[in-house]
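Visitor: got a predicted structure plus its sequence, pasted below:
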Amino acid sequence: MDHIPTGPFPYANKSIWHSSPIWPAWWMNGDGANGEFDMFEGYEPNDRASITIHDWNANLYGNCTIPSNITQYYNGSGNAYGGASQFSPDDTSLEPFNKAGGGVYVMQWDHGKFIREWTFVKPNIPADILNGSPNPNPDTWGMPNAYFPFGKNCNSEVVNNMYLILNIAFCNPPVTEECKDVVRMQPEAFNETYFLINYMKVFCRPNEQCLTGIYGSG
């Protein structure tokens, strides 16, 4: 990915907006009782990505809570909401990411065990990714930037039968009138609000079918 969407810097009249004018995201969603996993959500003026697991059916699977000692397993920038939302390191999102020339977001989903994620900013990209290896090895990449273990704290069925989504929305909740006015009245402020993507790859284990269809919208 060479460019992450950016927009107007979210300060006006020396007051901080409660809503980011842009809300780019790369995420997975499921149908019915399945939850959601966000590999990347960007909110100005943060220079780090929000990485989150959502359980939309607590009555069926219980609430996902991440163990308090989770920070020993990843080197991100902290967490929120009981660890269900973690953050990539500083300078791995939005303007700093773009100024570095882009990079790679990688998510490893080992169903029943964990989800891990890494963010690599150029030029610090592992050789097996850079060289297009058909079998990249996450165990050689060092500590992940986010880690979500499954087990007693979070049922692995929360994320199941998922599909990938890449989108840009405007004014994340809680939406303010100030944010909506900027979107309506300053279209020129969104000239840099786009994704520039070289590729998106899905890797499956040998003899495993993990990609069953491609969905799109016109």
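Guide: Right, received. Where do you want to start?
Visitor: only C-alpha atoms for contact and neighbour calcs from this point on.
Guide: OK.
Visitor: now do the contacts for the closest residue in space to Pro138 that isn't next to it in sequence.
Guide: Leaving aside its chain neighbours, Pro138 sits nearest to Gln108 (7.8 Å; criterion: Cα to Cα, 6 or more residues apart in numbering). Applying Cα atoms under 8 Å, 6 or more residues apart in numbering to Gln108 gives the contacts 115-117, 138.
Visitor: ditto for Ala127
Guide: Contacts here follow Cα under 8 Å, 6+ apart; on that basis Ala127 touches nothing.
Visitor: sorry, back to before: and the residue nearest to Pro138, how far is that from His3?
Guide: Distance, Gln108 to His3, using Cα to Cα, to the nearest Å: 22 Å.
Visitor: returning to what we had before: and the contacts of Gln108, which are buried?
Guide: 115-117, 138 (16 or more other Cα atoms under 10 Å).
Visitor: structure B:
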Amino acid sequence: MLLLSPRNVFLASAVLQPAMAYQLVGSWDGNNWRDGMFIESGVRNNYEFVDYLSEAQAQFAGLLETQNGKLILRADSRISLDPSAPGRHSVRLRTKATYNNVLVIGDFDHMPKMTCGVWPAFWMVGPKWPQDGEIDIIEAVNEMPQNQITLHTSPGCVPGVGPEGQSGARTGQTDCGAGNGDVGCGVFNTAGSGMGDGFNGVGGGVYATQWTNEGVKTWQWTKGNVPFDVLMGNPNPAGWGQPVANWVGCAFNNYLRDMSVIVQTTFCGGWAGQLWDKGSCAGRAPTCNEYVARNPGTFSEAYWVINSIKIYQ
């Protein structure tokens, strides 16, 4: 009789599993990110106080670099500005292609520290907003301790929660078209390791979002707890258990189309700036723009360390 070690038993069982439905269509890290992504400059939405640099400018300023196969995106933390300036220098990374019905997996060692004025995001968006929708996988502002995973759509999408349930907590708005898409429908990741210092303190982790016509789901894992199929490049969401966010009940392909994937750090604007006088940040400066302009050192931890971004269809 053939005796198998525990390791061989594990490998044998993996081989016997049925082939996964998902195929890799894009995988980028610090070595090859230019193959499928680019640095997008000159973009400013929602009254943000940001000046996104070109690739050459960002490299010269030390805001874009690679280390040991990892891609690092920083915001400037050295230059004091006049509040009337265009904004604080930062870097915005975007996929060259657009996608439909995908599984997006982002592996990060570090994300921006949550502090007054900051607005980091790992997200997806269609070319026409809100008609083509938006999926915010990682997003928070100011000193928020939790990641708010949000769908933004045109009117008509009011989903429920899938049968597996969700570990996250609804923000209170269930209509993804609320506010003509501006408010959307959100779920807080209540895990302490889901955002900012909590995420960075455990060495980072992985976020995965599955988008199909039937549902949109997001999972998060800390390092050491990432499913084996994800690590091996054969993702099988059916085996991942309860997601953090779990929307069903819309024909989502009617509301989400031709999505780009973006990683960025911006400041103030229609969310961080709008909430400025509703929390502890208000006592630090009269406006969000003034605080961000005058306090560059606050943003020394406003950076992403990206191990990889992978897209499966």
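Guide: Yep, it's here. Fair warning: this is a prediction, and the values are worked out from it, not measured in the lab.
Visitor: quick one: which of the buried ones among the contacts of Gln108 of the first structure sit in strands?
Guide: Among these, the ones falling in strands (DSSP state E) are 115-117.
Visitor: turn the residues you listed into CSV, including distance to Pro149 of the first structure.
Guide: Formatted as CSV, those follow (distance: Cα to Cα, whole Å):
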residue, distance to Pro149 of the first structure
Ile115, 7
Arg116, 8
Glu117, 12
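Visitor: okay, which residue is most central for the first structure?
Guide: The residue lying closest to the centre of the first structure (Cα atoms, centre = their mean) is Phe40, at 1.5 Å.
Visitor: circling back to that earlier point, pick out the most distant pair among the contacts of Gln108 of the first structure.
Guide: Between any two of the contacts of Gln108 of the first structure, the greatest separation by Cα to Cα is 11.7 Å, found for Ile115 and Pro138.
Visitor: map Tyr147 of the first structure across to the second structure for me.
Guide: Aligning on TM-score structural alignment places Tyr147 of the first structure opposite Asn246 in the second structure.
Visitor: just to check, that match is in contact with Gly215?
Guide: Yes. In this structure, Asn246 of the second structure is within contact of Gly215 by Cα atoms under 8 Å, at 7.2 Å.
Visitor: can you give me the strands in the first structure?
Guide: 11-12, 15-16, 22-30, 36-41, 50-54, 79-80, 85-87, 103-110, 114-121, 146-149, 162-170.
Visitor: tell me which of these sits nearest to Lys180 of the first structure.
Guide: The nearest among these, by Cα to Cα, is strand 162-170 at 8.2 Å.
Visitor: which part of the second structure matches that closest one?
Guide: Going by TM-score structural alignment: strand 162-170 of the first structure matches residues 259-267.
Visitor: so how far is the matching stretch from its chain's centroid?
Guide: Relative to the centre of its chain, stretch 259-267 of the second structure is centred 7 Å away, using Cα atoms, centre = their mean, to the nearest Å.
Visitor: list the buried residues for that stretch?
Guide: Buried-residue list, stretch 259-267 of the second structure, by 16+ other Cα under 10 Å: 259-267.
Visitor: now do stretch 50-69 of the first structure
Guide: For stretch 50-69 of the first structure, by 16+ other Cα under 10 Å, it's 50-56, 61, 63-66.
Visitor: so the longest helix along the second structure corresponds to what in the first structure?
Guide: Secondary structure of the second structure per DSSP state H: the longest helix is helix 6-16. On the basis of TM-score structural alignment, helix 6-16 of the second structure is assigned to no residues in the first structure.
Visitor: for that helix, buried residues please.
Guide: So, applying 16+ other Cα under 10 Å, helix 6-16 of the second structure has no buried residues.
Visitor: now do the very next helix or strand once past it: which elements does it pack against?
Guide: Counting by DSSP states H and E, the next helix or strand C-terminal to helix 6-16 of the second structure is strand 24-28. Using 3 or more Cα pairs under 8 Å, 6 or more residues apart in numbering; DSSP states H and E, the elements in contact with strand 24-28 of the second structure are strand 303-312.
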